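Novice: Dropping the sequence and predicted coords here.
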Amino acid sequence: MIWASMPHKRVDGAFYKRDNGLASITMLVDPDIGLPYGKLPRLISAWLTREAKLTGSRELKLGRSFNEFVEKLGLSTSGGLRGDTSRLKMQATKLFSTTISLKAHQGQDFSYKNVALSDEGILRWGQKNSGGGSLWESTITLSEAFYRECMDYAVPFDLRVLHCLRSPLAIDLYLWLTWRMFILRRPALIPWDALRFQFGVGYATTPQGRAHFRAEFNRCLHDVHVLYPAARLSSERDGLRLLPSPPHVRALP
């Protein structure tokens, strides 16, 4: 998901594909449910990864009410069509129903990995007792493949930063940057074309489209850098230059 991100905006249909030049990611979902998009499924995915790492369990507890799950994510419990609760319920349903396929470009070889985020779940978001919550807790069981990804390859990040960033592109940049700085051992220059392949969904492959992407990328990068000032980087004519930097979240002793 860091290498090739989810849609930024609503995508019609049940199929979505991104290619960053090194690998492609395909998302499939029930057409009646639709594909996840925007900030909220990114926040949910990050929370799932963090919760699996903290608890060491495939079965995650979402709470005895939907508002409790909203509060776990650090969101507002306001209702209405534009409120966090209404949009979160819709995006959670989309995300939990999605299957992801990753294919690596390795010459004549064919390398792939299919991952569903969850094997099963019980979301008791419509049942309430006299106290306002459900008698039973809502749970989701991560698939073994996704759980192993969380445990073995999770990127150290600060969930509070994701709340501060409004743009899905900025969230993608932050998570990608924390990963790059976590493993970076020598300076690296990432060309603008490579960055556009990875992050530039929806931007035209024209000089104007490239200029628009670069401007939006730099705007979001500024927002990320304000929250992660220790990252040593510079936006240059040929691309983004990264220098070895302290990770945003330091490793445990």
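Specialist: That came through, no problem. Numbers count the residues shown, from 1 in each chain.
Novice: alpha carbons only for contacts and neighbour counts from here, please
Specialist: Will do.
Novice: hang on, D119 is in a strand, isn't it?
Specialist: Yes - D119 sits within a strand when classified using DSSP: H, G, I helix; E, B strand; the rest coil.
Novice: Below is an additional structure, to be compared with the one above:
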Amino acid sequence: MGDHTLTRDDSGNPGEIEQTEQAVGYISRWFVQALFPYRKTDELVRQIQSGRDRVTVMSANGLPYGKYPRLIMAAIITTAVQRAGQVELGLMTPEEARRIPLGRSLDGFLATIGIASRGTGGARGNRTLIREQMRRLTSSIITVQKIYETRDQGATAPVAKRWDLWFDPAHPEQETITESYIELTEEFWEQINRAPIPIDLDILKALGRPRAMDLYVWISLKKYWLNKRPEKTFTFAWGDLTDQFSPKELKTTDDRMNFRKELRKALSDVAKLWPDVGVEATADGLLVHEGQPSVKIRTARQLEQ
């Protein structure tokens, strides 16, 4: 992965990326929608229904929420995809590959996911929150279903088989003797490596706001999808987008107007970091134009070079 220079203003708005080499990462299709809540909740279960598709996430320690689990999952999935390549080359066993290393210090892990650890105050709060999100993530179970009138298909995948986290907020820079890790379940490993979505990790980190992060991942997938279709554009209706990105049922006209306003703001944030994103908010929904994803599609000839 390459280096970028990221900036973000004090309000959390995305800044600019000075690109030297693209930081390519990966995310799973399961995380294309707003699977994790945007704000803290006491709920242990979240379910998203879109047409015949239903995705459910459960966590005994409470649902992961906000931007941090999105950054953590992107880091974990990226490492998992890279280690799957090592398995194919015979350099690592599947059991070894599923054990995802997280480093020997909390500050080191924070740097990996793009979180500054300078200072005390707010930084200490970030460290405590990261530990809490790790607890919530490691105990999460994801179920994906396709529901028909006469048939029900699905798969359930706990994220982690086991984990060992030695991160100490009181001594975040202190390195431990043994490395923290998450060992992914075979089911989760299989799902995330089946069809990983390439993303620009630095765009994801710079966005900062969870709705904008989800929208960026969703657009990335739709760009790949549209490039395989005869149409040059496709409009995704507001009703379908509500299923994907609204954390609650929109019961009133004001609810629907506010949702569209928030999604337009998220699209504006994405466009600042991805100027040729090629997506417009219209009266009907989001109009996606054919074009390259933020991680450009490579031809077979390019892959051989």
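Specialist: All right, it came through fine. Bear in mind the structure is a predicted one, so any value in this text is a computation, not a measurement.
Novice: how far away is D193 of the first structure from V29 of the first structure?
Specialist: Computed as C-alpha to C-alpha, to the nearest Å, the D193 of the first structure to V29 of the first structure distance reads 29 Å.
Novice: The two: which has the busier surroundings?
Specialist: A direct count of neighbours by other C-alpha atoms under 10 Å for D193 of the first structure and V29 places V29 higher, at 20 against 17.
Novice: So what does that one match up with in the second structure?
Specialist: For V29 of the first structure, the aligned position in the second structure is S59, judged by TM-score structural alignment.
Novice: what does W125 of the first structure give?
Specialist: Matched to the second structure by TM-score structural alignment, W125 of the first structure sits across from F167.
Novice: For the closest residue to that match other than its chain neighbours, which residues are in contact?
Specialist: Excluding the flanking residues, the one nearest F167 of the second structure by C-alpha to C-alpha, 6 or more residues apart in numbering is L106, at 5.0 Å. Contacts for L106 of the second structure (C-alpha atoms under 8 Å, 6 or more residues apart in numbering) come out as 127, 167-169, 172-174.
Novice: Please, where are all the strands along the first structure?
Specialist: 15-19, 23-28, 59-63, 99-106, 109-116, 118-122, 138-142, 188-191, 232-235, 239-243 (DSSP state E).
Novice: and the counterpart of N218 of the first structure in the second structure, how many residues sit next to it?
Specialist: Taking TM-score structural alignment, the alignment pairs N218 of the first structure with R264 from the second structure. R264 of the second structure has 17 neighbours, counted by other C-alpha under 10 Å.
Novice: related to what we said a few turns ago, now do the contacts for the match of V29 of the first structure.
Specialist: By C-alpha under 8 Å, 6+ apart, the contact list for S59 of the second structure reads 44-45, 136-137, 139-141.
Novice: State the distance from I27 of the second structure to W163 of the second structure.
Specialist: Taking C-alpha to C-alpha, one finds I27 of the second structure at 21 Å from W163 of the second structure.
Novice: ah, wrong one, I meant T41 of the second structure
Specialist: Taken as C-alpha to C-alpha, the span from T41 of the second structure to W163 of the second structure is 24 Å.
Novice: Who has more neighbours out of those two?
Specialist: The residue with more neighbours, out of T41 of the second structure and W163, is W163; 17 against 12, by other C-alpha under 10 Å.
Novice: what about the spatially closest residue to that one that is not a sequence neighbour, neighbour count?
Specialist: For W163 of the second structure, ignoring the flanking residues on the chain, the nearest one in space by C-alpha to C-alpha, 6+ apart is I182 at 4.4 Å. Counted with other C-alpha under 10 Å, the neighbours of I182 of the second structure add up to 20.
Novice: Quick check: I182 of the second structure touching G103?
Specialist: No - counting by C-alpha atoms under 8 Å, G103 is not a contact partner of I182 of the second structure; they are 10.7 Å apart.
Novice: contacting residues around A194 of the first structure?
Specialist: So A194 of the first structure contacts 20-21 (C-alpha under 8 Å, 6+ apart).
Novice: so what corresponds to it in the second structure?
Specialist: That one, A194 of the first structure, aligns with D240 by TM-score structural alignment.
Novice: At which residues are the helices of the stretch 51-200 of the first structure located?
Specialist: 66-72, 84-96, 144-153, 159-164, 168-183, 192-199 (DSSP state H, counting those that start in this stretch).
Novice: quick one, which of those helices is packed in tightest?
Specialist: helix 168-183 (a mean of 21; mean count of other C-alpha atoms under 10 Å).
Novice: Against the second structure, what's the mean shift for that helix, could you check?
Specialist: When the second structure is superposed, helix 168-183 of the first structure averages 0.7 Å from its matched positions, counting by mean C-alpha distance after the TM-score superposition for the first structure.
Novice: how far out from the middle of the chain is that helix?
Specialist: 10 Å (C-alpha atoms, centre = their mean, to the nearest Å).
Novice: For the contacts of S59 of the second structure, which pairs are in contact in the first structure too?
Specialist: Mapped onto the first structure and checked by both residues aligned by TM-score structural alignment, their matches' C-alpha atoms under 8 Å, the contacts of S59 of the second structure keep the contacts 44-45, 136, 139-141.
Novice: Show me the residue at the heart of the first structure, geometrically.
Specialist: R42 (3.4 Å; C-alpha atoms, centre = their mean).
Novice: Give me the aligned partner of that residue over in the second structure.
Specialist: Counting by TM-score structural alignment, R42 of the first structure lines up with R70 in the second structure.
Novice: quick one: its match from F36 of the second structure, how far?
Specialist: 8 Å.
Novice: P247 of the second structure touches R39, doesn't it?
Specialist: No - judged on C-alpha under 8 Å, P247 of the second structure makes no contact with R39 at a distance of 9.3 Å.
Novice: Looking at those two, which one has more neighbours?
Specialist: More crowded of P247 of the second structure and R39, by other C-alpha under 10 Å: P247, with 18 against 12.
Novice: give the contact list for that one.
Specialist: By C-alpha under 8 Å, 6+ apart, P247 of the second structure lies in contact with 34, 37-38.
Novice: try V55 of the second structure
Specialist: Taking C-alpha under 8 Å, 6+ apart, one finds 30, 35, 47-49, 142-145 in contact with V55 of the second structure.
Novice: Give me the buried entries from those residues.
Specialist: 30, 35, 47-48, 142-145 (16 or more other C-alpha atoms under 10 Å).
Novice: Show me what S76 of the first structure aligns to in the second structure.
Specialist: Per TM-score structural alignment, S76 of the first structure is aligned with A116.
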